[in-house]
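Enquirer: Pasting the sequence and the predicted model now:
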Amino acid sequence: MAPVRHRDARAALAALSCTALALTACGTPVSLSGSPVAAPQRSGQVTAPPAAPPVTTPGTASTPVSTPASTATTPSSADVPAQGWCRAGELAISADEGVAPVAQGRVFVIRFAARRGVACSVGGALGEVAFLAQDGTPLDVGLGEAYAPETPEVAVAEGLEAVVYVTTAPAGTPGLPVAAVRFTLPVKGTKGDPVTVAWPAPFAGPTRLTGLMAPVG
């Protein structure tokens, strides 16, 4: 199946790139804060089966025989993902430079592809995003507020991937030596999964990210 295309998302990405270009002129960095998508927790109890009926033997007094009561509780839902949500280990996550939708723009793409036999969903915005130098030092790339996609959940399976678009200052602008990006992948019902991905090229801020969404193009 071909990736889902969204004309509205394409327009939003173009607007995002234009915003990055405008912010380059004024040079006003802002901060990004992301958090995993939370889901309501569920709890439950497994009740014991009813006691067995009395067992009698001919010629003897009736002696009740009962099974001992047993109780069990479900595991804590503090780190159990909602059904169908992707864990980081189920995905092949990479980053490359894409084609900007506006002249003089620059766009990178973080890709989330399912590993063999996996079908799951992702959604929301990446949390705790940091762009790192080769030695792991966070770099100030002027992170701005993330764009929230119209589709909160995206299916990821064979032939279907999710992406996050990263817009930066135009190509040719002196950039910072970004070697990797670190973030938390939202997973409903958990604190999210930490991920670090190699980065393809240096770039300069201001920088903005979309939420997790289907590819456009």
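Expert: Perfect, I can see it now. Numbering: from 1, shown residues only.

Enquirer: all contacts plus neighbour counts: C-alpha atoms, from now on.
Expert: Fine.

Enquirer: Hmm, E161 and E153 touching each other?
Expert: No. E153 is beyond contact range of E161, at 11.8 Å (criterion: C-alpha atoms under 8 Å).

Enquirer: Compare the two and say which is more crowded by neighbours.
Expert: Remark: of E153 and E161, E161 carries more neighbours, 24 against 17, as counted by other C-alpha atoms under 10 Å.

Enquirer: Roughly how far does that one sit from V122?
Expert: For E161, the distance to V122 equals 10 Å [C-alpha to C-alpha, to the nearest Å].

Enquirer: residues of stretch 200-211 that come out buried?
Expert: Neighbour-count burial for stretch 200-211 flags 203-211 (criterion: 16 or more other C-alpha atoms under 10 Å).

Enquirer: how about a markdown table for these, with distance to R182 and secondary structure added?
Expert: Below are these laid out as a markdown table (distance: C-alpha to C-alpha, whole Å; DSSP: H, G, I helix; E, B strand; the rest coil):
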| residue | distance to R182 | secondary structure |
| --- | --- | --- |
| F203 | 16 | strand |
| A204 | 17 | coil |
| G205 | 17 | coil |
| P206 | 17 | coil |
| T207 | 15 | strand |
| R208 | 15 | strand |
| L209 | 13 | strand |
| T210 | 15 | strand |
| G211 | 15 | coil |
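
Enquirer: Need the residues you listed in JSON lines (columns: distance to A146).
Expert: What follows is these, written out as JSON lines (distance: C-alpha to C-alpha, whole Å):
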{"residue": "F203", "distance to A146": "18"}
{"residue": "A204", "distance to A146": "17"}
{"residue": "G205", "distance to A146": "14"}
{"residue": "P206", "distance to A146": "12"}
{"residue": "T207", "distance to A146": "9"}
{"residue": "R208", "distance to A146": "6"}
{"residue": "L209", "distance to A146": "5"}
{"residue": "T210", "distance to A146": "5"}
{"residue": "G211", "distance to A146": "6"}
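
Enquirer: Included below, for side-by-side comparison, is a second structure:
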Amino acid sequence: MNSFRRTAAALAAGALLAVAGTPAAQAVETKADAPWCTGDDLVITAHDMRPTTTPNKGHVIRFAAAEGVTCTIGGSLSNVRFLDAGGADMNVALTGGQGQYTEATVHGIFSAVVYVGSPKKSSSVTPASVQFDLPGQGSLGDRVTVAWPSWIGTPVTFTNIGWPVS
């Protein structure tokens, strides 16, 4: 297992243990009656993570519910492409979708995330945005484009959609 996946797995496990059985954990469980999220249901943003001494640079893509929306999202992003300022595909090498399949119901202050890692000591590019297809139910979901905050190394590793870790 590479260092990014070990770090992400350790952070996720710690966060799950910290909130298991709490009202917060119960509040973010998948609601059977919540519809599947579409691009219009979500406010999607990408952010730099805190700098660490690990060999990977970290980013997080956050999936928050639009005002008044409650919906469920889970699985992996598809057809991921990093784009330059003109919208052209930068052909960045990708790996990812690793980890356990989970579904998250997003609403109010509860959001879902995808963690993105790339090696600090590698060739790097500075995309203007990232484009991907949301997971759908039985088919691909909506294609969305999100502003990207900074440089990335290659290859870029993605986790599945899951709960944020503290």
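Expert: Structure received. No experiment lies behind these values; they were computed from the predicted model shown.

Enquirer: And the TM-score between them?
Expert: Aligned and superposed, the two chains score 0.75 in TM-score terms (TM-score structural alignment, normalised by the length of the second structure); 140 aligned residues with a C-alpha RMSD of 2.3 Å.

Enquirer: The first structure: which residue goes with A46 of the second structure?
Expert: In the first structure, the residue matched to A46 of the second structure (TM-score structural alignment) is A95.

Enquirer: Same check on E103 of the second structure?
Expert: Match for E103 of the second structure (TM-score structural alignment): E153.

Enquirer: Could you check how far that match is from F131 of the first structure?
Expert: 25 Å.

Enquirer: The longest strand along the second structure against the first structure, how far on average?
Expert: In the second structure, with assignment by DSSP state E, the single longest strand is strand 56-65. Strand 56-65 of the second structure, aligned to the first structure and superposed, deviates on average by 0.7 Å (mean C-alpha distance after the TM-score superposition for the first structure).

Enquirer: Number of residues surrounding the counterpart of G68 of the second structure in the first structure?
Expert: For G68 of the second structure, the aligned position in the first structure is occupied by G117, per TM-score structural alignment. The number of residues packed near G117 of the first structure is 8, by other C-alpha under 10 Å.

Enquirer: Point me to the helix or strand that includes T167 of the first structure.
Expert: strand 161-168 (DSSP states H and E).

Enquirer: now the strands for the second structure?
Expert: Under DSSP E, the second structure gives strands at 42-48, 56-65, 71-74, 78-83, 94-98, 103-106, 112-119, 124-125, 129-135, 140-147, 152-153, 156-159.

Enquirer: Identify, by residue count, the longest helix of the second structure.
Expert: helix 3-19 (DSSP state H).

Enquirer: so how far is that helix off the chain centroid?
Expert: Relative to the centre of its chain, helix 3-19 of the second structure is centred 14 Å away, using C-alpha atoms, centre = their mean, to the nearest Å.

Enquirer: List the buried residues for that helix?
Expert: 4-5, 8, 12, 16.

Enquirer: try stretch 129-149 of the first structure
Expert: Of the residues in stretch 129-149 of the first structure, those buried (16+ other C-alpha under 10 Å) are 129-133, 138, 140-144, 146-149.

Enquirer: Closest one of those to D8 of the first structure?
Expert: D8 of the first structure lies nearest to P149 out of those, by C-alpha to C-alpha, at 9.7 Å.

Enquirer: Which residues are in contact with that closest one?
Expert: Neighbouring residues of P149 of the first structure by C-alpha atoms under 8 Å, 6 or more residues apart in numbering: 9, 124, 210-213.

Enquirer: roughly how far apart are it and V163 of the first structure?
Expert: Distance, P149 of the first structure to V163 of the first structure, by C-alpha to C-alpha: 11 Å.

Enquirer: what do the two both touch?
Expert: Residues touching both P149 of the first structure and V163 (C-alpha under 8 Å, 6+ apart) are 212-213.

Enquirer: show me what contacts the equivalent of V216 of the first structure over in the second structure?
Expert: For V216 of the first structure, the aligned residue in the second structure is V165 (criterion: TM-score structural alignment). By C-alpha under 8 Å, 6+ apart, V165 of the second structure lies in contact with 11-12, 14-16.

Enquirer: Wait, T168 of the first structure touches L209, no?
Expert: No. When contacts are counted by C-alpha under 8 Å, T168 of the first structure is not listed as touching L209 (9.1 Å).
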